[in-house]
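Asks: Build me a model from this:
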Amino acid sequence: MSLENIKETPVLVPPIHEQRQIVEIARSTSVSIGALITAARTAITLLQERRTALVSAAVTGQIDVRGWAKAA
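Replies: Next up, the predicted model:
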C-alpha cells in the first residue's frame, strides 16, 4: 500500500452532532475511570497501612497469632 493509495482512501466521518455525542461520552467515561482509579489508590493505601499495623501488632505481642493458619 502506497502513500498515494492511503491519500485516496475515503474516510467516513460521522455528522458533527454525533461527533459531539461521542466526545461527551468519552469525557464522562474518562471522569468515571479517573474516580475509580482514585478510589482504588486510596483503598490500596489504607490496606497497606492496615497490613503494617497488623504486622506491628503481631510482632510486639499485641495480638496472639498462635493457631492462625495461612488461607488456602
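Asks: from here on, contacts and neighbour counts on C-alpha atoms
Replies: Will do.
Asks: Tell me the spacing between I37 and T45.
Replies: Distance of I37 to T45, given as C-alpha to C-alpha, to the nearest Å: 12 Å.
Asks: Please generate a structure for the following sequence too, so the two can be compared:
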Amino acid sequence: MDNLNTETLGRIPLQIPPKEEQRHILNFVSEISGSFNQIIQSAGKAAELLKERRTALISAAVTGKIDVRNWQAPESTSTSSMDANPYGLPSR
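Replies: A predicted model of the protein is given here:
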C-alpha cells in the first residue's frame, strides 16, 4: 500500500491469545526448534564425514592404494547429478 504507515497499522485490531496459550505456543515452538537443531547438527556431522571419506578415497586412488583403472560408474535410472557423480569427481 502506498499510504501504509504506523498510524494506519495502529488502527488495525490485533488479537492476542491468553497468556496460558502463549506459553503453550512457546513450549511447542521450543520443542520443534530443538528437534531441528539436532537434525542440523546430525547433517553437519554427516557432511564432514563424507568430506573426510572423499578425501581418503581420492588419496588412496592417487597413491595407488586402490586400483581404479577399470572402474565404471554403476547404472543409474536417476538424472540427478549427485546420483551420477556421488563423489563430486570431475567428469571426463
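Asks: counterpart of stretch 15-24 of structure 2 in structure 1, which residues?
Replies: Taken onto structure 1 by TM-score structural alignment, stretch 15-24 of structure 2 occupies residues 12-21 there.
Asks: which of the residues in the matching stretch are buried?
Replies: Buried residues in stretch 12-21 of structure 1, counting neighbours by 16 or more other C-alpha atoms under 10 Å, are absent.
Asks: any idea whether K65 of structure 2 is helix, strand or coil?
Replies: coil (DSSP: H, G, I helix; E, B strand; the rest coil).
Asks: residue in structure 1 matching it?
Replies: Checking TM-score structural alignment: K65 of structure 2 goes with Q62.
Asks: what residues are up against its match?
Replies: With C-alpha atoms under 8 Å, 6 or more residues apart in numbering as the criterion, no residue contacts Q62 of structure 1.
Asks: and stretch 26-37 of structure 2, how far from structure 1 on average?
Replies: In this overlay with structure 1, the average offset of stretch 26-37 of structure 2 from its partner residues is 0.7 Å by mean C-alpha distance after the TM-score superposition for structure 1.
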